[in-house]
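S.K.: Everything below, folded, please.
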Amino acid sequence: MTDPLALDAADPLAPFRDRFVETGAVSYLDGNSLGRPLKATADLMDDFIRTQWAGRLIQGWTDGWLEWPLTLGDRLGAIALGAAAGQVVVADSTTVLIYKLARAAVDARPGRRRVVLDTDNFPTDRYVLEGIAAERGLELVWIETDPTEGIHPEQVAEAVDERTALVLFSHVAYRSGWLADVAEINRVAHEAGALTMWDLCHSAGSVPVELDAWGVDLAVGCTYKYLNGGPGAPAFAYLRGGLQNELRQPIQGWMGHRASFEMGPGYEPAKGARALLSGTPPILAMVPLHANLDVLAEAGIERVRAKSLSLTSYVLELADEWLVPEGVEVVSPRAPERRGGHITLRRPGFEQLLEPLWNSGVIPDYRRPDGLRIGPAPLSTSFAEVHRGLAVLRTLL
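M.R.: Predicted structure coming up:
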């Protein structure tokens, strides 16, 4: 078995662990659900409250707050999403942004009445599309995906045709960690004339993303997982520049108006990605993102991905030696090119182990019916921490 201390000693990203607030956990293995806070985030929050909020009060809006959805969006696009400036905004929740973009997409293809999605996508994606289909009289075309894998281009090719307005899938499957072939699926969907939309919640900040190069039309993701934005941190939306004059999002609020402070009698959308905004930006909730983008830019997304693959490979090594003999099944891709940032383990009765795991200071993620997700965050998780956590799980089994 590989020595975890040797792996940590050889890890070029190991010094970044010291930049995170200590949690007291023996092994935190749920970075794919909620990232740990940075020490710099605590300092930024304190400074923002005492200096910017208390010191400037309403004047802070003209000091730059109003532009944060766009400036942070541009930074996020450049550092983690492969998106040129002017296409990403930070605002709202993942659910709200999926609704905005999906509604805009199907309305922009009025002669097409079908939306393609898969049965194992994250619930909010499916629920939102079900609601839009009911609103607009659309037909949902469901692709049955293997929960141990994810969506394949061949499945998409069989499902799309001249009646398809939109396809929506996840870049990294939330259960298995399957990494989809975005570029090829986009090519297939575009050949049929459909728009493509991607959920990046389980990849942003962990897996390199190339939205522009892959030809993505629309994308949405959260900032509280690998981007360490904190509980309920705002999401982000990407709208390809070539579509910005064509798509019109349905929640028309004053921040998306071409001149918000004119307070005019009718809605006139702003140009570009600003038109995706609706209400007042959640400025306080955006503060942590400044700190994490600084760290992510310094570490580099390619090095983060390399560390992520090393961590999940180590999870697989420990699982094969310690857990598989105890009846545990690995239900995530073993091929690195098809694996996202987490590993899912399956065994009947895992739900009963959650409380004893937590009582032991080991915090994985659980997904029904019987899956434990092991999600080490590359910048904050050590190999020794993975070793400690899975050792406790082995003992409990």
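S.K.: alpha carbons only for contacts and neighbour counts from here, please
M.R.: OK.
S.K.: Now do the residue nearest to I251 when sequence neighbours are not counted against V167, distance only.
M.R.: Nearest residue to I251, sequence neighbours excluded (CA to CA, 6 or more residues apart in numbering): S278, at 6.2 Å. Using CA to CA, to the nearest Å, S278 is found at 24 Å from V167.
S.K.: ok, the two, which is more surrounded?
M.R.: Neighbour count, other CA atoms under 10 Å: between S278 and V167, V167 has more, with 27 against 19.
S.K.: Does the helix or strand that contains the more buried one pack against any helices or strands, and if so which?
M.R.: For V167, the enclosing helix or strand under DSSP states H and E is strand 164-170. With contacts taken as 3 or more CA pairs under 8 Å, 6 or more residues apart in numbering; DSSP states H and E, strand 164-170 sits against helix 94-107, strand 114-118, strand 195-199.
S.K.: For the residue nearest to I251, list the residues it contacts.
M.R.: 251-256 (CA atoms under 8 Å, 6 or more residues apart in numbering).
S.K.: Most neighbours out of the residues you listed, which is it?
M.R.: Counting neighbours by other CA under 10 Å, G256 leads the contacts of S278 with 24 neighbours.
S.K.: contacting residues for it?
M.R.: 269-270, 274-279.
S.K.: if you set the cut-off to 10 Å instead, what comes out?
M.R.: Contacts for G256 (CA atoms under 10 Å, 6 or more residues apart in numbering) come out as 249, 267-280.
S.K.: For it, give its distance to V128.
M.R.: 22 Å.
S.K.: Next, name the residue at the spatial heart of the chain.
M.R.: C201 (1.4 Å; CA atoms, centre = their mean).
S.K.: Contacts only, for that residue.
M.R.: 32-33, 94, 122, 170-174, 219-227, 235-236.
S.K.: Same check on F20?
M.R.: 35-42, 379-381.
S.K.: if you set the cut-off to 7 Å instead, what comes out?
M.R.: Contact analysis of F20 by CA atoms under 7 Å, 6 or more residues apart in numbering lists 36-39, 380.
S.K.: quick revisit: can you add distance to L357 and give the helices and strands packed on strand 164-170 back as a markdown table?
M.R.: Below are those laid out as a markdown table (distance: least, CA to CA, whole Å):
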| stretch | distance to L357 |
| --- | --- |
| helix 94-107 | 30 |
| strand 114-118 | 32 |
| strand 195-199 | 30 |
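S.K.: let's see this one next to it:
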Amino acid sequence: MTTTPDAVTLDAVDPLAAFPAKFVRSPEVRAYLDGNSLGRPTTASAEQLASFVSEQWGGRLIRGWDEAWYELPLTLGDRLGAATLGAAPGQTFIGDSTTVVLYKLIRAALTARPDRSEIVIDTGNFPTDRYLVEGIADELGKTLRWIDPPIDGGVTADHVRAALSENTALVVISHVAYRSGYLADMPGITALTHDAGALVLWDLCHSAGVVETQLDDWGVDLAAGCTYKYLNGGPGSPALGYVRAEHIETMTQPIQGWMGSSSPFEMGPGYAPHHGIRRFISGTPSIVGSLAMQDMLGLIEEAGISAIRAKSVALTEYALVLVDELLVPLGVTVSSPRDAAERGSHVTIDHESFANVNAELWKQGIIPDFRRPHSIRLGLSPLSTTFAEVQLGVEAIHAQMVK
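M.R.: Next up, the predicted model:
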């Protein structure tokens, strides 16, 4: 057992202590430490999803589009922008998968810099981002400039400065590195990119909902992210997209669907883009997939993103204290930044035994995340994760390693 401060005491003085009870908690799951992959459902969502079928879908049927659903990708986008992104209304939309939104925004950015031939991206970026950029570069004849960050870190301003040139059209970076949890310098890197005459697209998948972000104030051009991690929208819930106001009318997105046309219900013979951010919507949005996100946004609005970030830091700091005491002496390596200012809401640890350890933990109802070849990620979602879960999880890893 650890000699660090007791988790029960930490939970008792937690300013957000009332929030974990607002999430569905299965008795089979003793500790859930994978909120950076899939967030728990809220209890409000469990009730809303059931009532939606009978009252909204079943009761209103097709009338629901006129009454609320048609505007939902934009009204929900505005709400998300205000609560978590630092984005004024009219710049954020909900819809499609993260991959599709990233594709649309990357292509749109490149149309805005047609005389530039290079895209900057890093080898540590999430596979989807890298695969998309490779495919688009092949399609359009662009050159990739690769940044190779350390495995326990991420992309720094110095990395970007060295990769930029007069040929750079677009820089694509994750705000929080999916493996290490490294929190990139969004305002600094954005400013550097603009100084070179290029645009920047930030992937917010591992930061939206847990890291204070000011997209407008920091001059961000484009951003995309999923909503099923810290925004708790549920498996496959639709992605978010952000386009800075000054770019909306000048960029052309490549997937011209009927919901983004100027007159979607006219069913006209040709496509003309809608004014405003709606032009970045393509097909019919997922209404069911947007329901749970609304309930989570209610909790985020209630708690406040600053308090959520403070709890995130406290949870990851506590996890590191436990790891240092219990696991590092057994040969475990910490592969996340030690400085909280450079860390998102997950901690990555490495050991060659972790594939087997993780499998055993799952059997016990203790659920961290495993990444090949030998990483365990402790994904700590501030509103739903308790300090007791963190303690139980790290102690269980220790118990498996000394068996």
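S.K.: quick one: TM-score?
M.R.: Once superposed, the chains reach a TM-score of 0.99 (TM-score structural alignment, normalised by the length of the first structure), with 397 aligned residues with a CA RMSD of 0.7 Å.
S.K.: quick revisit: what residue of the second structure takes the place of the residue nearest to the centre of the first structure?
M.R.: Correspondence of C201 of the first structure to the second structure, assessed by TM-score structural alignment: C205.
S.K.: Tell me the secondary structure of its match, please.
M.R.: coil (DSSP: H, G, I helix; E, B strand; the rest coil).
S.K.: re the thing from before, matching the residue nearest to I251 of the first structure against the second structure, which residue comes up?
M.R.: In the second structure, S278 of the first structure lands on S282 (TM-score structural alignment).
S.K.: Which secondary structure state is assigned to its match?
M.R.: Classified using three-state DSSP, S282 of the second structure is coil.
S.K.: same check, this time on V141 of the first structure
M.R.: Assigned by three-state DSSP, the conformation of V141 of the first structure is strand.
S.K.: just to revisit the earlier point, of the contacts of F20 of the first structure, buried ones?
M.R.: With neighbours counted by 16 or more other CA atoms under 10 Å, the contacts of F20 of the first structure contain buried members at 36-38, 380.
S.K.: distance of the residue nearest to the centre of the first structure from A237 of the first structure?
M.R.: 11 Å.
S.K.: Quickly list what's touching both of the two.
M.R.: G221.
S.K.: what stretch of the first structure does stretch 153-165 of the second structure fall on?
M.R.: Residue span in the first structure matched to stretch 153-165 of the second structure, by TM-score structural alignment: 149-161.
S.K.: do stretch 374-387 of the second structure as well
M.R.: Stretch 374-387 of the second structure covers residues 370-383 of the first structure once aligned (TM-score structural alignment).
S.K.: just to revisit the earlier point, which of the contacts of F20 of the first structure are conserved in the second structure?
M.R.: Retained in the second structure by both residues aligned by TM-score structural alignment, their matches' CA atoms under 7 Å are the following of the contacts of F20 of the first structure: 36-39, 380.
S.K.: in stretch 201-208 of the first structure, what counts as buried?
M.R.: Here stretch 201-208 of the first structure shows 201-208 as buried, counting by 16+ other CA under 10 Å.
S.K.: What distance do you get for whatever residue of the first structure lines up with F126 of the second structure to V128 of the first structure?
M.R.: Using TM-score structural alignment, the equivalent of F126 of the second structure in the first structure is F122. F122 of the first structure sits 11 Å away from V128 of the first structure, going by CA to CA.
S.K.: And A194 of the first structure, by the same measure?
M.R.: Distance from A194 of the first structure to V128 of the first structure, by CA to CA: 19 Å.
S.K.: And the two? Which one has more around it.
M.R.: Per other CA under 10 Å, whichever of A194 of the first structure and V128 has more neighbours is A194, with 27 against 18.
S.K.: Helices of the stretch 51-200 of the second structure, residue ranges please.
M.R.: 58-60, 63-67, 72-80, 98-111, 127-140, 157-163, 186-195 (DSSP state H, counting those that start in this stretch).
S.K.: so which of those helices comes closest to F19 of the second structure?
M.R.: helix 72-80 (19.2 Å; CA to CA).
S.K.: Report the contact partners of the equivalent of L227 of the first structure over in the second structure.
M.R.: In the second structure, L227 of the first structure lines up with L231, judged by TM-score structural alignment. Each residue near L231 of the second structure by CA under 7 Å, 6+ apart is listed here: 209, 293, 296.
S.K.: ok, of these, which one's closest to I94 of the second structure?
M.R.: Distances from I94 of the second structure to these, taken by CA to CA, are shortest for M293, at 10.4 Å.
S.K.: The closest one: what's its closest spatial neighbour, skipping adjacent residues?
M.R.: G233 (4.2 Å).
S.K.: give me every residue that touches the residue of the second structure positioned farthest from its centre.
M.R.: For the second structure, the residue at maximal distance from the C-alpha centroid (CA atoms, centre = their mean) is P269, at 37.5 Å. The contact partners of P269 of the second structure, by CA under 7 Å, 6+ apart, come to none.
S.K.: Assign it to helix, strand or coil.
M.R.: Three-state call for P269 of the second structure (three-state DSSP): coil.
S.K.: so what corresponds to it in the first structure?
M.R.: Under the alignment (TM-score structural alignment), P269 of the second structure maps onto P265.
S.K.: Kindly provide the distance from the residue nearest to M293 of the second structure to S290 of the second structure.
M.R.: 7 Å.
S.K.: do G153 of the second structure as well
M.R.: From G153 of the second structure across to S290 of the second structure, the span is 33 Å (CA to CA).
S.K.: mind checking what V101 of the second structure lines up with in the first structure?
M.R.: Using TM-score structural alignment as the criterion, V101 of the second structure maps onto L97 of the first structure.
S.K.: Give the aligned equivalent of L144 of the second structure in the first structure.
M.R.: Under the alignment (TM-score structural alignment), L144 of the second structure maps onto L140.
S.K.: tell me the contacts of its match?
M.R.: 114-116, 133.
S.K.: again, but for E302 of the first structure
M.R.: By CA under 7 Å, 6+ apart, the neighbours of E302 of the first structure are P208.
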